[in-house]
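# Dropping a prediction and its sequence here:
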Amino acid sequence: MVKVLVWNENRHEKQNEEVAKIYPEGIHGAIKQFLEADDVEVNTATLDEPDHGITEEKLAETDVLVWWGGHMAHHEVKDEIVNKIHEHILNGMGLVVLHSGHFSKIFKKLMGTSCDLKWREADDKERMWVVDPTHPIVDGIGEFIEIDKEEMYGEHFDIPAPDELVLVSWFEGGEVFRSGCTYRRGNGRIVYFRPGHETYPTYYHKDVQKVIQNAVRWAKPVGREYPTYGNAKPLEKIEPKS
């Protein structure tokens, strides 16, 4: 059983009627609905809950954290919560970062860069090309995913070179973007997946759902203990040197 925690700012749904109509149960509710399966157990948390709904107890029982944050309240996420999440990722918890979560404190901390990019809201058609068809996060996906209307994200995307680049987007306005990237930090696996602007029904798109389902299974902990660091006793007897 993979235990997933879906985190969402949940501010746009409260303040924008258009978003509330698209996602009446919140973006976290929509993601929870398509992630739940016989082998996946899903809980949710949102920004305005105590400790943002992310307690040490919740993190301890979470295999994969899925993170959606808009540009409205990244700064409101407490640093002490970010540090706890970071520690759990290094110890093996997976992280799937969606859309504008690229600017979240936790993703920027893991990447060590600004994670900035170009953007435009203009109902662009997006075509995400699968550039690594062998990767598990695109199992069941054809040569590309096409979305009729989405927010454009364009290069340069200020992230470290991905460990694996899986999906590259082309937009109707001519831009391209690295939309499916994986990283490893400590024992943790990280996926960044681009689509999901709040004013579009992107999370009802079956191929988008499939990638996130695959990403959760790929990012789950591998069961290896975190390495021991610091001063170490020799494994063999060291003979005095004359």
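Alright, I've got the coordinates.
# CA atoms for contacts and neighbours, from now on please.
OK.
# Longest strand of this structure, counting residues only.
Taking DSSP state E as the criterion, the chain has its longest strand at strand 118-130.
# And the next helix or strand past that one?
Where DSSP states H and E defines the elements, the next helix or strand beyond strand 118-130 is strand 144-154.
# Which elements pack onto the helix or strand following that following strand?
Per DSSP H and E, strand 144-154 leads on to strand 164-171 as the next helix or strand towards the C-terminus. Applying 3 or more C-alpha pairs under 8 Å, 6 or more residues apart in numbering; DSSP states H and E, we find strand 164-171 packed against strand 118-130, strand 176-185.
# Apply 10 Å and report the result again.
In terms of contacts (3 or more C-alpha pairs under 10 Å, 6 or more residues apart in numbering; DSSP states H and E), strand 164-171 is packed against strand 118-130, strand 144-154, strand 176-185, strand 188-193.
# Looking at those strands, which one is packed in the most?
strand 188-193 (a mean of 25; mean count of other C-alpha atoms under 10 Å).
# Show me what the very next helix or strand once past it is packed against.
Counting by DSSP H and E, the next helix or strand C-terminal to strand 188-193 is helix 206-219. Judged by 3+ C-alpha pairs under 10 Å, 6+ apart, helix 206-219 is in contact with strand 2-8, helix 26-35, strand 40-46, strand 64-68, strand 94-98, strand 144-154, strand 176-185, strand 188-193.
# Could you pull out the buried residues of helix 206-219?
Going by neighbour count (16 or more other C-alpha atoms under 10 Å), the buried part of helix 206-219 is 207-219.
# next one: stretch 159-178
Buried residues in stretch 159-178 (16+ other C-alpha under 10 Å): 159, 162, 165-172, 175-178.
# for that stretch, the distance to its chain's centre please.
15 Å (C-alpha atoms, centre = their mean, to the nearest Å).
# Against that first model, consider the following:
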Amino acid sequence: MLKVTVWNEFRHEQKNERVREIYPKGIHDAIASFLKDDFEVRKATLDEESHGLTEEVLHETDVLIWWGHMAHGEVDDVIVEKVKQRVLDGMGLIVLHSGHFSKIFKTLMGTSCDLKWREVGEKERLWVVDPSHPIAEGLGEYIEIEKEEMYGEHFDIPAPDQLLFISWFEGGEVFRSGCTYQRGKGKIFYFRPGHETYPTYYHKDIQKVIKNAVQWATPTKLPKPVYGNSQPIEDIKPKN
């Protein structure tokens, strides 16, 4: 069974009563709850030792799901580097919502990952623009979310390997809300919905996307490439 680690700062839920009402055990617990029937799931949070991402945990994780917002700067650079190396070695990474500003996502993208935003609880229509992709399996033409935070273009990210979802918001903005990348042997999926003051992670289609993304981001069983100085495979004839 695939091993998934759900990482969350777990700060909003402790400081904001509204967030605590929606996610009483934390966003990470809500996500883990709908994944646990299909995957072996563990949870990790910022204030645990090594942010809950010890060498052992990372080594045993096939896919890491990341939610962060108010404490990106508190994530230890040493841990970020370890997560990055695991991605390069093949671990899948799913970055959710405000995780676009996390150290790990910015490091892997190499850009500011900045964007426009507005929080007034407007309708979001999340259009499926690549219905053939496995992450979109089982969805209709779009997902409608009654209330969400707006993210708007320009989103300062590299051109995605694949663009799966584009959001339209009630205020008129659009946003590239589902983007895939490959870094080294690892697959990365950025998925926009999931502001902490709205019950987005209880939406069945949002859950379906995240489940599909875990399956898609599963590490491949390819051998590790060999680098460095290499001896010739064939005899090399001296050149005059």
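Looks like it arrived, so ask away. All values derive from a computational prediction rather than experimental measurement.
# Could you tell me the TM-score of the two chains?
Overlay of the two chains. TM-score (TM-score structural alignment, normalised by the length of structure 2): 0.99; 240 aligned residues with a C-alpha RMSD of 0.6 Å.
# Stretch 145-160 of structure 1 corresponds to what range in structure 2?
Aligning stretch 145-160 of structure 1 against structure 2 (TM-score structural alignment) gives residues 143-158.
# Stretch 194-213 of structure 1 too?
The aligned range for stretch 194-213 of structure 1 in structure 2 is 192-211, by TM-score structural alignment.
# residues in contact with the closest residue to residue 36 of structure 1 other than its chain neighbours?
Leaving out its chain neighbours, the residue that sits closest to residue 36 of structure 1 by C-alpha to C-alpha, 6 or more residues apart in numbering is residue 42, at 6.0 Å. Residues in contact with residue 42 of structure 1 (C-alpha atoms under 10 Å, 6 or more residues apart in numbering) are 2-6, 29, 31-36, 62, 64-65.
# Of these, which is the nearest to residue 14 of structure 1?
When these are ranked by distance to residue 14 of structure 1 (C-alpha to C-alpha), residue 29 comes first, at 13.5 Å.
# burial of the closest one, as a residue count?
Counted by other C-alpha atoms under 10 Å, the residues lying close to residue 29 of structure 1 total 20.
# what separates the residue nearest the centre of structure 2 from residue 223 of structure 2, distance-wise?
Geometric centre of structure 2, nearest residue: residue 95, 1.7 Å, by C-alpha atoms, centre = their mean. Applying C-alpha to C-alpha, to the nearest Å, the value for residue 95 of structure 2 to residue 223 of structure 2 is 26 Å.
# what does residue 107 of structure 2 give?
For residue 107 of structure 2 relative to residue 223 of structure 2 (C-alpha to C-alpha), the value is 25 Å.
# Then residue 130 of structure 2?
30 Å.
# The two: which has the busier surroundings?
Neighbour count, other C-alpha under 10 Å: between residue 130 of structure 2 and residue 223, residue 130 has more, with 17 against 6.
# In contact with that one, which residues?
136-137, 141, 162-166, 178.
# corresponding residue for it in structure 1?
Using TM-score structural alignment, residue 130 of structure 2 sits opposite residue 132 in structure 1.
# Would you confirm that residue 117 of structure 1 contacts residue 158?
Yes. Using C-alpha atoms under 10 Å, residue 117 of structure 1 is in contact with residue 158, at 6.5 Å.
# Next, show the common contact partners of the two.
By C-alpha under 10 Å, 6+ apart, the residues touching both residue 117 of structure 1 and residue 158 are residue 102.
# Am I right that residue 143 of structure 2 is in contact with residue 167?
Yes. Look at residue 143 of structure 2 against residue 167 with C-alpha under 10 Å: they come within range, at 9.2 Å.
# Need the residues touching each of those two.
Common contact partners of residue 143 of structure 2 and residue 167 (C-alpha under 10 Å, 6+ apart): 124-128.
# Kindly indicate which of those residues lies nearest residue 198 of structure 2.
Closest approach between those and residue 198 of structure 2, by C-alpha to C-alpha: residue 124, at 12.1 Å.
# Quick check: chain neighbours aside, which residue is closest to the closest one?
According to C-alpha to C-alpha, 6+ apart, the nearest residue to residue 124 of structure 2 is residue 169 (4.7 Å).
# State the distance from residue 74 of structure 1 to residue 236 of structure 1.
Taking C-alpha to C-alpha, one finds residue 74 of structure 1 at 51 Å from residue 236 of structure 1.
# The two - which one has more neighbours?
residue 74 (17 against 6).
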